[in-house]
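**Student:** this one's structure only:
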């Protein structure tokens, strides 16, 4: 006899709720990208600034508006990538009762949802973003609670820090894995750096050079611009740090498989194409500014190429953790 309650039946093992969270992240990212590319601010932005995108574009040949949109497109790409990785985690390792996947959801969720607090660094509270976060958070928490029951008994938080296998630097796969891990670590550090910049100086010198303005000049145009831009920067930084963390542990902890290679390639393609592509769309192509991104995409591509053969047809059986 099935003694489950209706709520238990609807919630299932919790993976559906995590996939739902991932889907909302993907759709939200698409919305942010489309809205930015079409040149529109959110109603809340307009209310806070007292001007719309067209009015702001009247200053400095529209570079400030384009600069804001470039941060938002990059953020949109980052949360799409996070959503894709969440779907993979829920459908493959978590479905296979691997405890590390559950704990990775936990760690990345703390960073992703917790990064909302960094928006307050300049006293700006994005109520739209806040409401969206509060609406999505219960689904994520419920999914985490329900899915905890399916991970293997004996699984601990330490599982997420274990490597799947020793890296063989004499093999193409081993070298490729090092490239991917290096790229992942770079993304995490870059994300943390961008969050810190968003909470402190807001701009790097290349930003002001692109906009052809000083910080004081921005304040003269609109005193609310700095807090709003700081919010956008911190949001992108949080998204990028979350991606880096996910990549770092997924690559270290997962057994080679074609679905792993595919999700890495797809999510990296989305993240890098939006983050780098938008710079060319707005004419912000300063080499020193984009160099870390160029390095990141280069190491990622090399890593994906070198690991493809082993990912497509693994030559070894899953063994003991080291």
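**Tutor:** Now that the structure is in, tell me what you want to look at. As the structure is a prediction and not an experimental result, all values here were calculated from the model.
**Student:** When you work out contacts or count neighbours from here on, use the C-alpha atoms and nothing else.
**Tutor:** Noted.
**Student:** Now do the helix or strand where residue 296 lies: which elements does it pack against?
**Tutor:** Residue 296 belongs to helix 287-312 when elements are defined using DSSP states H and E. Packing partners of helix 287-312 (3 or more C-alpha pairs under 8 Å, 6 or more residues apart in numbering; DSSP states H and E): helix 172-199, helix 258-282.
**Student:** how about 10 Å then?
**Tutor:** helix 172-199, helix 205-211, helix 258-282 (3 or more C-alpha pairs under 10 Å, 6 or more residues apart in numbering; DSSP states H and E).
**Student:** put this beside the first:
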């Protein structure tokens, strides 16, 4: 039996470390995560598959070789498999199979050729079979329709072979389960929304939060490009724009660069939230609600950075007070009615190319999250990075001596941007992980809009104020290029419609 894996990291990992090793690394990584305390529960939420139909629970899964049995038994159930067949099991494999089956979360079947080996295994697994009985249907192609058709026969056990799991990626079980669900009613539209706000659906509240974030971002940009400081800023600093110029002639431009970048990120979050609400929650997709929830649970609490910084921005507080209740209304309940159908499969070359794009999108989102953590940490501690001080041609002590409130004021913008970036990253990662599906054009447009808003604002303002240090902008260059590549690779798949 060939080597087995299922992970979207495969194309790049193969090139780096070799195919066999890459397969084992990918499987071992997820298995290790599942083995952690509450790891299985967390990974289940990551794959977020719908429940197996009751009639499939012991009839749908995969067949794997002995060498990966322990990891497969840990990982496949959280992806949606109800049964794992392992074999052929020889006498030398008995101990490994028994150990792997101890903490199983699915039905484990051992395929043997020696009845004596089967007798030893029988107390430790759910079933022992000698050779492959006639009721086994082994899938050798990642054809979702073929899997659903085979499962329609209640006497058949349908198992994906390693070839299928290598080719299909980690969401294959999920796609098969969804394809078997019955056709659903068309999605609601704005015309279906009642006039009474008390009866508004969750997705509408989600759209309103997204629009609110976009409006807030545009407003923040307008203030930054106009007066720069509002009355409460001047009161806190004890000076105005001219006073800041006297402290340092680069300082106003520096504040503008932080705030425009933050404004662009707010617009990006708004685009992501609007897309998740309209394209996901409105259609009954639980994963979209979960992505929205997790992103917001990171973004909204960053308001409390002021407890460390000491500067409270009234408009920031006002936006949070207005939007947070609507956010809660958007995510309080999971969607219960499904409003989509699963399209026929696209050409395999389109899907495989999109898997590479999905990998790039997720990896970039993780990088953005790490960047957000770093920026928040800098904002809450040192405030400036070395390239900032070279641009300002000064040091933090000099600025602090000039105005004791200046560093907390800058820190608020810097740390707040880092927190918003983390919220953006979570939405990007989860859209890439859960929403990267054939025909989901809204996912492509949402990610494109967020990419343009975030990247363009950062690049334009840096070049406008001549803060163009290469090392400072390198993450923006790299992230923007990676997102562009991911979107180009994924576009044919996400936009695909069968004729």
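**Tutor:** Structure received. Nothing here was measured: the structure is a model prediction, and the numbers come from that model.
**Student:** what's the matching range in structure 2 for the helix holding residue 296 of structure 1?
**Tutor:** Aligned by TM-score structural alignment, helix 287-312 of structure 1 falls on residues 470-495 of structure 2.
**Student:** ok, now stretch 172-179 of structure 1?
**Tutor:** Counting by TM-score structural alignment, stretch 172-179 of structure 1 corresponds to 353-360 in structure 2.
**Student:** Against structure 1, what's the mean shift for the matching stretch, could you check?
**Tutor:** Superposed on structure 1, stretch 353-360 of structure 2 shows a mean distance to its aligned partners of 1.5 Å (mean C-alpha distance after the TM-score superposition for structure 1).
**Student:** Need the residues that contact that stretch.
**Tutor:** Residues outside stretch 353-360 of structure 2 that contact it (C-alpha atoms under 10 Å, 6 or more residues apart in numbering) are 7-12, 167-169, 348, 351-352, 361, 363-366, 429, 431-438, 479, 482-494.
**Student:** Just the buried ones from those?
**Tutor:** 7-11, 167-169, 351-352, 361, 363-366, 429, 431-438, 479, 482-487, 489-494 (16 or more other C-alpha atoms under 10 Å).
**Student:** Let me know which of the helices and strands packed on helix 287-312 of structure 1 is the nearest to residue 239 of structure 1.
**Tutor:** Residue 239 of structure 1 sits nearest to helix 172-199 of all those, at 7.1 Å, using C-alpha to C-alpha.
**Student:** Hmm, residue 209 of structure 2 is touching residue 327, no?
**Tutor:** Yes - in this structure, residue 209 of structure 2 is within contact of residue 327 by C-alpha atoms under 10 Å, at 6.3 Å.
**Student:** so what sits against both of those two?
**Tutor:** In contact with both residue 209 of structure 2 and residue 327: 203, 273, using C-alpha under 10 Å, 6+ apart.
**Student:** before we move on, back to that, the helix holding residue 296 of structure 1 vs structure 2 - mean distance after superposition?
**Tutor:** Mean deviation for helix 287-312 of structure 1: 0.9 Å (mean C-alpha distance after the TM-score superposition for structure 1).
**Student:** what's the angle from that helix to helix 172-199?
**Tutor:** Helix 287-312 of structure 1 and helix 172-199 are oriented at 140 degrees to each other (axes from the mean of the first three to the mean of the last three C-alpha atoms, to 10 degrees).
**Student:** Once you drop chain neighbours, what's closest to residue 223 of structure 2?
**Tutor:** residue 229 (7.4 Å; C-alpha to C-alpha, 6 or more residues apart in numbering).
**Student:** three-state assignment of the aligned partner of that neighbour in structure 1?
**Tutor:** Per TM-score structural alignment, the equivalent position to residue 229 of structure 2 in structure 1 is residue 41. Following DSSP: H, G, I helix; E, B strand; the rest coil, residue 41 of structure 1 is assigned to coil.
**Student:** I figured residue 41 of structure 1 hits residue 66, correct?
**Tutor:** No - with contact defined as C-alpha under 10 Å, residue 41 of structure 1 does not reach residue 66; the gap is 11.4 Å.
**Student:** Comparing the two, which residue is more hemmed in?
**Tutor:** Between residue 41 of structure 1 and residue 66, counted using other C-alpha atoms under 10 Å, residue 66 has the larger neighbour count: 24 against 19.
**Student:** matching residues in structure 1 for stretch 392-400 of structure 2?
**Tutor:** Going by TM-score structural alignment, stretch 392-400 of structure 2 lines up with residues 211-219 of structure 1.
**Student:** Okay, strands next: where are they in the stretch 51-200 of structure 2?
**Tutor:** 60-64, 83-89, 107-112, 127-130, 136-139, 157-160 (DSSP state E, counting those that start in this stretch).
**Student:** what helix or strand is the spatially most central residue of structure 2 on?
**Tutor:** Per C-alpha atoms, centre = their mean, the C-alpha nearest to the average position across structure 2 is that of residue 430, at 1.7 Å. Using DSSP H and E, residue 430 of structure 2 sits within helix 406-434.
**Student:** That helix against structure 1, how far on average?
**Tutor:** Once fitted to structure 1, helix 406-434 of structure 2 is off its aligned match by 0.6 Å on average (mean C-alpha distance after the TM-score superposition for structure 1).
**Student:** Same question for that helix: list its buried residues.
**Tutor:** For helix 406-434 of structure 2, by 16+ other C-alpha under 10 Å, it's 406-434.
**Student:** could you give the angle of it to helix 441-464?
**Tutor:** Using the same axes, to 10 degrees: helix 406-434 of structure 2 against helix 441-464 is 150 degrees.
**Student:** Please compute how far helix 406-434 of structure 2 lies from its chain's middle.
**Tutor:** Helix 406-434 of structure 2 sits 15 Å away from the centroid of its parent chain (C-alpha atoms, centre = their mean, to the nearest Å).
**Student:** Counting by contacts, list what it packs against.
**Tutor:** helix 39-47, helix 231-237, helix 251-275, helix 286-299, helix 306-309, helix 348-380, helix 396-402, helix 441-464.
**Student:** most tightly surrounded among those helices?
**Tutor:** helix 251-275 (a mean of 26; mean count of other C-alpha atoms under 10 Å).
**Student:** any idea of the angle that one forms with helix 441-464?
**Tutor:** Going by the same axes, to 10 degrees, helix 251-275 of structure 2 makes 180 degrees with helix 441-464.
**Student:** Provide the aligned range in structure 1 for helix 251-275 of structure 2.
**Tutor:** When structure 1 is aligned by TM-score structural alignment, the counterpart of helix 251-275 of structure 2 is residues 64-88.
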